[in-house]
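Enquirer: Sequence and predicted structure below; questions after.
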Amino acid sequence: MRSRDWPPSETSPLLSSPRDLRADDVPATPSPTSPDPAVIHVSRADLVWILVGLWSPVFLGALDGTIVATLMTPIGNYFNKSNQASYIGTSYLLSVCCFTPLYGRLSDILGRRGAMLLGLTLFGAGTICCGIAPSMETLIAARAVAGMGGGGIMTVSSVTLTDLVPLKQRGLYQGLANIMFGLGSGIGGPLGGWMNDTFGWRSAFLFQIPVLAFSFVLVLLKVSVPISQEVKNQSLYSKMRRMDFAGSATLAITIGCLLLGFSIQSSESLPWSHPLIYGLFITSAVFAVLFAAVEAWWAPYPVMPFHLITQRTPLAVCMSNFFGSMAAFITIYNVPLYFSAVRLNSSTDTGLHLLPHSIALSTGSVFAGWIMRRTGKLYTLTLVSAALAVCSSIQIAMWSENSSQWHLWVDIVPQGFGMASVITSTLIALIACVSKTDVAVATGITYLFRTTGQVLGVSLSGTLLQSILLSKLRQRIHGPNAEEVISFPSRVHSTDEVKLLDPVLRKLAIESYADALRVVFICQLVLNVLALLSCTAIQENPLP
């Protein structure tokens, strides 16, 4: 692409720029002080305010994720529907999975500011509704609305940063963004637990609104990245063709029906042969085929181009991100349950146990970037990082009533550190193996596999947990009123009520939770092993 062709045409990738100049288009030795023509130049003060506006919702999104992971148990207890608590995380992640791929194209149509404001509005509206939700069903729906904006916040902030920061400084700013994300993840657990114990769980949602309003004003006033003239002059129909609505819709139905089939079978104790259950699975399979057909032959700008994921390294990166994200979110959503249901800790103590994991997430990403910059290599780093996650999963699966406090605090750290490093190194491996024109699309595919893995990890682990828990309770609790005790939501299905049971029943309930969670953690171990095996297929390419 020549510099006179900037802004990009409709067929140009979102993140392509005059950095892709051919060798004969520029002097052989450009001046080191020459400004990067791809960058929108703003003053230092304006850049600071823009970064505050972009990163504060990123920080809040990370904070919100760990807050909700900590509060799932108290919220389930409040509504006496602990068996539906996993839907709180699933609904949000499913929305993120379906709407994130659309925001890249949407930011070309509405502009960076318009797309960011849309994401902030949806995330804020959903968060407000979460804080005032009168029922579990309303709360789950509100989390889905928040997810429609949450995915866009992460995507558009990253794209806008690329518009404003020179390429040679991009790594530094990405490191700062990762620190903000890690900080939000780190304090979200203990903050959510403290707010629940002090003010109630609703306050953990409502306190986010002033921060979102502040960010909205900053983005509205400061973010000004012009839309390319060619896109601006296009008809509405041409602009809308850039959005893969059909692909996103068929993907949403595929994943949604699959998750509902597993979740309803577990929560409602329906047999696998029930028409509703196999009907949902058949619908999921049909729409999976339709999704593949849409991406291969219909969508002019598919969210998952098959010509990329059929290559060796992109496929290996996608698979490692998929399995690794499933394992990571099983950790985030089930470790707090272990401390609340098995150790009977308070919400504050439960949240604090996520703090080392969150710190490891931010430091793992920075460490991977530093190693790759120093060595120019990533293959060994990727395998060692994935192996760290496997070792952590082994330790977590071995937790028992005899485990020392030292293990309960430290064993989770290698999972966060290793998986953050894997996510970072595999993204660089992907960028290094595809052409410059495919970088933006390939990066979007990795986010799609990550979010799909996240939503499946949360939902399927919740389904497995409930199924095994119910089975173990029926094995252990006998007598004329046994089924009433087992199935009544405000008894053993509420971890707060477990503390109030008589000592014999409490011991049986705790043992059942421990057995169910151990199976979940073993599944997490299997997923981390699959992620490690996927990483072995990644090719080592020179890093510029």
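Expert: Structure received. As the structure is a computational prediction, the values presented were derived from the model and not from experiment.
Enquirer: going forward, measure contacts and count neighbours with C-alpha atoms only.
Expert: Will do.
Enquirer: quick check: longest helix of the chain.
Expert: When the chain is parsed with DSSP state H, its longest helix is helix 86-132.
Enquirer: Roughly how far does Ala246 sit from Ala252?
Expert: Distance of Ala246 to Ala252, given as Cα to Cα, to the nearest Å: 10 Å.
Enquirer: Those two - which one has more neighbours?
Expert: More crowded of Ala246 and Ala252, by other Cα atoms under 10 Å: Ala252, with 22 against 17.
Enquirer: what about the closest residue to Arg491 other than its chain neighbours, is that helix, strand or coil?
Expert: Distances taken as Cα to Cα, 6 or more residues apart in numbering place Glu497 nearest to Arg491, at 5.4 Å, with adjacent residues excluded. At Glu497 the chain is in helix, as set by DSSP: H, G, I helix; E, B strand; the rest coil.
Enquirer: same for whichever helix or strand comes after the longest helix of the chain, what does it pack against?
Expert: Next helix or strand after helix 86-132 toward the C-terminus (DSSP states H and E): helix 136-164. Applying 3 or more Cα pairs under 8 Å, 6 or more residues apart in numbering; DSSP states H and E, one finds that helix 136-164 contacts helix 44-78, helix 86-132.
Enquirer: Dump those to CSV, plus distance to Met154.
Expert: Output for those, formatted as CSV (distance: least, Cα to Cα, whole Å):
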stretch, distance to Met154
helix 44-78, 6
helix 86-132, 8
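Enquirer: For the longest helix of the chain, name the packing helices and strands.
Expert: With contacts taken as 3+ Cα pairs under 8 Å, 6+ apart, helix 86-132 sits against helix 44-78, helix 136-164, helix 203-206, helix 208-222, helix 229-232, helix 245-267, helix 439-476.
Enquirer: thinking again about what came up before, looking at the helices and strands packed on helix 136-164, which is closest to Val526?
Expert: Between Val526 and the helices and strands packed on helix 136-164, the tightest spacing by Cα to Cα is seen for helix 86-132, at 20.9 Å.
Enquirer: can you state the direction angle for the closest one and helix 44-78?
Expert: Relative orientation of helix 86-132 versus helix 44-78 (axes from the mean of the first three to the mean of the last three Cα atoms, to 10 degrees): 110 degrees.
Enquirer: put this beside the first:
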Amino acid sequence: MNDRPIDPPAPDRPGLPRLGVFGLMLSIFLATLDGQIVSTALPTIVGDLGGLDHFSWSVTAYLLTMAASTPLWGKLGDLYGRKGACMNSVVLFLAGTVLCGLAQSMGQLIVFRGLQGLGAGGLTVGALSVIGVMVPAQERGRIQSMVGVMMPVAFVGGPLLGGFITDHMSWRWAFYVNVPVGLVALLAVAKGVRLPAGRVTGRIDYLGTALLTTGILTLTLLSGWAGTTYAWASWQTAGLAVVVVLSLAWFVRVELRTAEPITPPRLFADRDFTLAQVLSFLVGAVLYPVLNYLPQYMQFVQGSSATASGLLILPLMLGMFAAQLATGRLMDGGGPGRVVPLTGGAVTLAGALLLLLLGTDTPLVAASALTLVIGVGIGVLLQSTLLTTMHHAAPRDMGAATGTVTLVRTIGGSLGVAVLGAVQGSRMSGVLAERLGSGTEERLTAGGGLTPALLKDMPLATRDVVADAVSSALHGVLVGAAVLSAIAFGTAWFVRAAPATAAAAAVTPASGAGTGALTGAAKGSAPPPSGD
């Protein structure tokens, strides 16, 4: 007979609701998939609807409304139910997606992209806020594994799918393909997510939302128009600057006084939370311009098809994906807080500088491989800022916190596309006007005469000039990305607490809220005090 004492039973640990988590991950995947598919199709879309000079606004309209709506979706979830907010954002996103596919003019596309962005603002923040209260901090590494099953499909398949659709079908299907994915996400969340039916007493800060939206919109317009459309000393530029200052100052005043602020000022009392938002802003300002202008270089300079241009930026996508997974595991395991963002900033800076080697005579394989480094750096920064934000927020503020980190990243992306897009457009127009004449330059950039397909039928001399112009324009974007990466590297030096340590401190007093939502959903217990 074996006298060895019997081991005590393992403590009961509720399993993760796999169908619900799958639906939430699919919601995040939907936002990622849309960006990857559309990025490779944009050169053809903008040329077909008339006007390369509107290239940046087809992206900026989406990012603006996404940024403005992100904190609102987060607060709606905190007050009235995170599951409902997540599902409603998917519905609105799909409505905008279908309308984008039906657009008949550039103006319509910009408006519909704005509507699509309103829904997109809730896709990621809605899913993350549900995960933040449903899954304990120590379990988020498991969530990263689930993300690891789905994200390669978006990062790898998105650009390829977008290019294939553009080459062999119609760019309109680059939008329509989101619909079945969104419907599956809706069904999975509806059936698989069970949260306590509680609400927090409070009202949406509509005034703060309106002021923040006004400030973001005006700041983006100012960034894109000052020095290009309007002179720096013009009354238009001065007026926009005044509106920016007044609206944002008033927004801060409202947030300090309202009972339920869109972005609770108490979150920024934590130094590392604040630094994470600064880094999130900077990485957004690097990521979005690079993702949107690299395919243009691949198609116009390297002569690649839309499908091939998606394939050629795969090293960037895979590097970003692998870095996000590795960073998530490192930080969940107690990795050093300062080293992670410092590494991300340094690698992103190195990647931006390496991309300056791209030119009209760069071998195709080398051009593709050079994108890997900046992808790794961006992935490290993206994941570290997100996890730091979640670790430093109480369960009740999880929606507002994840909304804030998404908001500032999107604002950074919107401003980055506007500012660096203005630089890109100015440099490209300058080269074309200098070598082909202002009349030809205007016809090519504003008249819809410059698309990857039409370029092939132009004289060789004209194609060479266009290649030089696009290459020079991309260099302007990359110099800006390098400057922003250097600022991110400098900012990371001020990070002090390791994220895992901060997480433990933040979760301990409210540990019941994180696990209670999950336990209550599984066992039918009463909702935690924070409600959902």
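Expert: Perfect, I can see it now. Keep in mind that this is a model prediction, so the values were computed, not measured.
Enquirer: In JSON lines, list the helices and strands packed on helix 86-132 of the first structure along with distance to Thr536 of the first structure.
Expert: JSON lines is the format used below for these (distance: least, Cα to Cα, whole Å):
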{"stretch": "helix 44-78", "distance to Thr536 of the first structure": "30"}
{"stretch": "helix 136-164", "distance to Thr536 of the first structure": "28"}
{"stretch": "helix 203-206", "distance to Thr536 of the first structure": "41"}
{"stretch": "helix 208-222", "distance to Thr536 of the first structure": "41"}
{"stretch": "helix 229-232", "distance to Thr536 of the first structure": "42"}
{"stretch": "helix 245-267", "distance to Thr536 of the first structure": "28"}
{"stretch": "helix 439-476", "distance to Thr536 of the first structure": "17"}
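Enquirer: Neighbours of Arg266 of the second structure, how many?
Expert: By other Cα under 10 Å, 11 other residues sit near Arg266 of the second structure.
Enquirer: Can you tell me the SS state at it?
Expert: Per three-state DSSP, the local secondary structure of Arg266 of the second structure is helix.
Enquirer: Can you tell me the residue that sits opposite Ala521 of the first structure in the second structure?
Expert: Careful, residue 521 of the first structure is Phe and not Ala. By TM-score structural alignment, Phe521 of the first structure lines up with Leu478 in the second structure.
Enquirer: for the helices and strands packed on helix 86-132 of the first structure, which one sits closest to Ser273 of the first structure?
Expert: With Cα to Cα as the criterion, Ser273 of the first structure lies closest to helix 245-267 of these, at 9.8 Å.
Enquirer: residue contacts, the spatially closest residue to Ala394 of the second structure that is not a sequence neighbour?
Expert: Excluding the flanking residues, the one nearest Ala394 of the second structure by Cα to Cα, 6+ apart is Ala506, at 6.6 Å. Applying Cα atoms under 8 Å, 6 or more residues apart in numbering, we find Ala506 of the second structure in contact with His391, His392, Ala393, Ala394.
Enquirer: and the counterpart of Leu123 of the second structure in the first structure, what does it touch?
Expert: Counting by TM-score structural alignment, Leu123 of the second structure corresponds to Ile153 in the first structure. Neighbouring residues of Ile153 of the first structure by Cα under 8 Å, 6+ apart: Pro57, Val58, Met116, Gly119, Leu120.
Enquirer: The same query, at a cut-off of 6 Å, please.
Expert: Contacts for Ile153 of the first structure were tallied using Cα atoms under 6 Å, 6 or more residues apart in numbering; they are Gly119.
Enquirer: mind checking how far it is from Gly182 of the first structure?
Expert: Distance from Ile153 of the first structure to Gly182 of the first structure, by Cα to Cα: 16 Å.
Enquirer: ok so, going back, in the superposed pair, what's the mean gap between the longest helix of the first structure and the second structure?
Expert: On superposition with the second structure, the mean distance recorded for helix 86-132 of the first structure (mean Cα distance after the TM-score superposition for the first structure) is 1.5 Å.
Enquirer: same deal with stretch 462-475 of the first structure?
Expert: Once fitted to the second structure, stretch 462-475 of the first structure is off its aligned match by 1.7 Å on average (mean Cα distance after the TM-score superposition for the first structure).
Enquirer: what residues does that stretch touch?
Expert: By Cα under 6 Å, 6+ apart, the surrounding residues in contact with stretch 462-475 of the first structure are Ser86, Ser263, Ser266, Ser512, Tyr513, Ala516.
Enquirer: Just give me the closest of these to Asp163 of the first structure.
Expert: The shortest gap between Asp163 of the first structure and any of the contacts of stretch 462-475 of the first structure belongs to Ser86, at 37.5 Å (Cα to Cα).
Enquirer: looking at this, Gly379 of the second structure is in a helix?
Expert: Yes. Under three-state DSSP, Gly379 of the second structure falls within a helix.
Enquirer: aligned partner of it in the first structure?
Expert: That one, Gly379 of the second structure, aligns with Ala420 by TM-score structural alignment.
Enquirer: In contact with its match, which residues?
Expert: Residues in contact with Ala420 of the first structure (Cα under 6 Å, 6+ apart) are Leu361, Gly364, Ser365.
Enquirer: Alignment lookup: the first one to the second structure.
Expert: Using TM-score structural alignment, the equivalent of Leu361 of the first structure in the second structure is Met320.
Enquirer: With that, I have no additional questions.
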